[in-house]
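Colleague: Build me a model:
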Amino acid sequence: MSFTAKLAEMGITLPDAPLPAANYVPAVRSGDLLFVSGQISADASGMMVGKLGDDATIDQGVAAARACAISLLAQVKAACGGDLEQLDQVVKLTGFVNSTPDFGDQPKVINGASDLLAEALGDAGKHSRSAVSAASLPFGVMVEIEGIFRLK
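Modeller: The predicted structure follows:
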């Protein structure tokens, strides 16, 4: 089953790739690797803001990380001329969680992205990962995730 078909089966339609919020490009290709800039937690309703350990729950953080994964895939699709099937492997994710100093469940939050990618992409979605705390993130969002992808 194609990645696009699997996403549709999961009820996910990739949005247009989000535009950069500052002076950078959304993705850079080097050989067969695609480096995708950090994608902030946002969905059709807007930015998903809050601080884990304060005014945001783990479940809200998981949903925010999932939204980041969808934006990452949208960026990959855009970088591949609209053909998500050019994706070969998710190589690495780095997830940043807007959290209080005593919050220690960053890995649980970033699982929202990892779980979505594994479900949607199968073996191609398996990746290495870091999940770290951030004192704050742009616009007060809960999560930001950047990724490295291998293309065919």
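
Colleague: from here on, contacts and neighbour counts on C-alpha atoms
Modeller: Will do.

Colleague: Tell me which stretches of this structure form strands.
Modeller: For the chain, the strands defined by DSSP state E cover 27-30, 33-40, 42-43, 46-47, 87-98, 128-134, 143-151.

Colleague: Out of the ones you listed, which is closest to Ala79?
Modeller: Closest of the strands of the chain to Ala79 is strand 27-30, at 7.0 Å (criterion: CA to CA).

Colleague: Tell me where the longest helix sits in the protein.
Modeller: Ordering each helix of the chain by length in residues (DSSP state H) puts helix 58-79 first.

Colleague: what helices or strands is it leaning on?
Modeller: Using 3 or more CA pairs under 8 Å, 6 or more residues apart in numbering; DSSP states H and E, the elements in contact with helix 58-79 are strand 27-30, strand 33-40, strand 42-43, helix 106-121, strand 143-151.

Colleague: how about this one, so we can line them up?
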Amino acid sequence: MSIEQRLADLGVTLPEAPAPAANYVPFVQVGELVHVSGQISRNEAGLITGKLGADVDVATGADAARACAIALLAQAKAACDGDLSRLVRLVKLVGFVNSTPEFTDQPKVINGASDFMVAVLGDAGRHARSAVSAASLPFGVAVEIEAIFQVR
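Modeller: From the prediction side, this is the model:
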């Protein structure tokens, strides 16, 4: 089953790849690896903000991470000139969770992205990963995630 079909089955339409918010490029391809800049948590309603352990619960944080994953796939699609069949695999995710010092469930939050990638990419979505706490993130978002993809 194609990536596009899996997305459709999940009811997900990839948005246009978000434009950078500062002086950087959204992705860089080196050989067969595409390094995608951090994508912040946002959905059709706007930015998903807040701090885990204070005013955001784990389930909402996982939804924010899923939103980041959708933006990461949109960037990967742009890097593949609109052809997701060129995507070989997700190599690595690095997830940043805006959280209090006492909050320790960063992995559960970033699972929102990891689970989504496996649902969309199958075994090609299984990846190396880091899930870390951040004292704050741009615009007060709850989650930011960067990725490395392998493409053909």
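
Colleague: Could you tell me the TM-score of the two chains?
Modeller: Once the chains are laid over each other, their TM-score by TM-score structural alignment, normalised by the length of the first structure reads 0.99; 152 aligned residues with a CA RMSD of 0.4 Å.

Colleague: okay, and the longest helix of the first structure goes to which residues in the second structure?
Modeller: Under TM-score structural alignment, the match for helix 58-79 of the first structure in the second structure covers residues 58-79.

Colleague: what's in contact with that stretch?
Modeller: 14-18, 26-27, 29, 34, 36, 39-43, 48, 52, 83-84, 87, 105, 108-114, 116-117, 142-147, 149 (CA atoms under 8 Å, 6 or more residues apart in numbering).

Colleague: centroid residue for the second structure?
Modeller: The centroid of the second structure falls nearest to Ala69 when counting by CA atoms, centre = their mean (2.7 Å).

Colleague: hmm, what's the outermost residue in the first structure?
Modeller: Outermost residue of the first structure with respect to the C-alpha centroid, by CA atoms, centre = their mean, is Asp102; its distance is 23.9 Å.

Colleague: Wait, that residue touches Gly53, no?
Modeller: Yes: here Asp102 of the first structure lies in contact with Gly53, judged by CA atoms under 8 Å, at a distance of 7.4 Å.

Colleague: thinking again about what came up before, for the match of helix 58-79 of the first structure, which positions count as buried?
Modeller: Using 16 or more other CA atoms under 10 Å as the test for burial, stretch 58-79 of the second structure gives 58, 60-79.

Colleague: That stretch vs the first structure, average distance?
Modeller: Following the fit onto the first structure, the mean deviation recorded for stretch 58-79 of the second structure is 0.3 Å by mean CA distance after the TM-score superposition for the first structure.
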